[in-house]
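A.B. asks: Next comes the sequence, and after it the predicted model I'd like to discuss.
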Amino acid sequence: MKIIQTVTVKQVLTEKSREELSAKYRKTKQQLQKECDQLLFEMKKLERTKKYSAAALKAQFDKEIELRKEKMKLVDFQMEQLEMLPYGSELKDQDIQALVDIKVGDSWEEIMSGKTIIVKDGIIEEIRER
């Protein structure tokens, strides 16, 4: 019988992976800034039509812009933390679903403890039983 199990993928921090993560964070931050700029543009455009209440319109757009600014602060924090981490640190990358074969006589505790895949520079380095 096969069951689906969640497997954690961790990335070993190397010079290459640090650069890739930094680039990813910068790209995310740029995207959030573009969204803020676009929201401001749309708000000004809608204000000129005078179809909507200016106060309600501004409140809604300000809320959306503030959400993106909070995400930008989080990205800044992640970038700071990334710079402080030593090489060789393991960072949780993602959780994936895997098919696991089980049979009568297997240890349920061992199966449920799950597995962790360790990736270094795009290469699977280790598969750990938790």
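C.D. replies: That came through, no problem. Quick caveat, the model's predicted, so the values are computed rather than measured. Numbering: from 1, shown residues only.
A.B. asks: Please make it C-alpha for all contacts and neighbour counts, starting now.
C.D. replies: Fine.
A.B. asks: contacting residues for residue 98?
C.D. replies: For residue 98, the contact set (CA atoms under 8 Å, 6 or more residues apart in numbering) comprises 4, 5, 6, 7.
A.B. asks: any idea how far residue 49 is from residue 118?
C.D. replies: Applying CA to CA, to the nearest Å, the value for residue 118 to residue 49 is 55 Å.
A.B. asks: The structure to be compared is supplied as follows:
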Amino acid sequence: MAAELPQLIYDGDCGFCTRSARLATRLPVRMRVRPWQEVDLAALGTDERRARHEVLWVSTSGRVSGGAAAVADLFESCRAPWPLLGRAMSAPLVRVLAERVYRWVADNRYRLPGATPACQLPPEQRPRGE
């Protein structure tokens, strides 16, 4: 199902994630930025397991990307010069490095500035938005 605007879906229980999503709103792109806890994930073609694991980018065509690929897709959707960074992040060798850096940040987000106690809990114990 095609959407009018792309969407950036993040973990609303995580302070670091929320701050990062707020920073993303400063990028030169029209998009909806929403916590996964307030989204019908199934309607977007994804699920809670994935949303807890990584940031998601849902294109206007309905394609869902996650993690470093989602960040690259976000940059590619912006006005210049950001698409250059997105394309660079998608290059084969850089993509591997970007995914490793993304995974390290995601796995250690509770240690980073803006973290909340919910960030430190194992995924199965974090608060759930109903």
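C.D. replies: Received it, and whenever you're ready, just let me know what you need. Source: prediction; values computed, not measured.
A.B. asks: Would you mind reporting the TM-score between them?
C.D. replies: In this superposition the chains share a TM-score of 0.28, using TM-score structural alignment, normalised by the length of the first structure; 64 aligned residues with a CA RMSD of 4.7 Å.
A.B. asks: quick one on the thing from earlier: just among the contacts of residue 98 of the first structure, which is most surrounded?
C.D. replies: Ranked by the number of neighbours (other CA atoms under 10 Å), those place residue 7 first, at 20 neighbours.
A.B. asks: Looking at the contacts of residue 98 of the first structure, which are in strands?
C.D. replies: 4, 5, 6, 7 (DSSP state E).
A.B. asks: Among those residues, which one lies nearest to residue 63 of the first structure?
C.D. replies: Minimum distance to residue 63 of the first structure across those is 35.2 Å, recorded for residue 6 (CA to CA).
A.B. asks: how near is the closest one to residue 91 of the first structure?
C.D. replies: 17 Å.
A.B. asks: Where does residue 98 of the first structure fall, secondary structure wise?
C.D. replies: Using DSSP states H and E, residue 98 of the first structure sits within strand 90-101.
A.B. asks: From the chain's centre, how far out is that strand? Work that out for me.
C.D. replies: 14 Å (CA atoms, centre = their mean, to the nearest Å).
A.B. asks: Kindly tell me how buried residue 19 of the second structure is, as a neighbour count.
C.D. replies: Residue 19 of the second structure: 14 neighbours (other CA under 10 Å).
A.B. asks: For residue 58 of the second structure, see how far away it is.
C.D. replies: Distance, residue 19 of the second structure to residue 58 of the second structure, by CA to CA: 19 Å.
A.B. asks: Need the single longest helix in the first structure, by residues.
C.D. replies: Determined from DSSP state H, the single longest helix within the first structure is helix 15-49.
A.B. asks: Pull out the buried positions in it.
C.D. replies: Neighbour-count burial for helix 15-49 of the first structure flags 17-18, 22, 25-26, 29, 32-33, 35-36, 39-40, 43, 46-47 (criterion: 16 or more other CA atoms under 10 Å).
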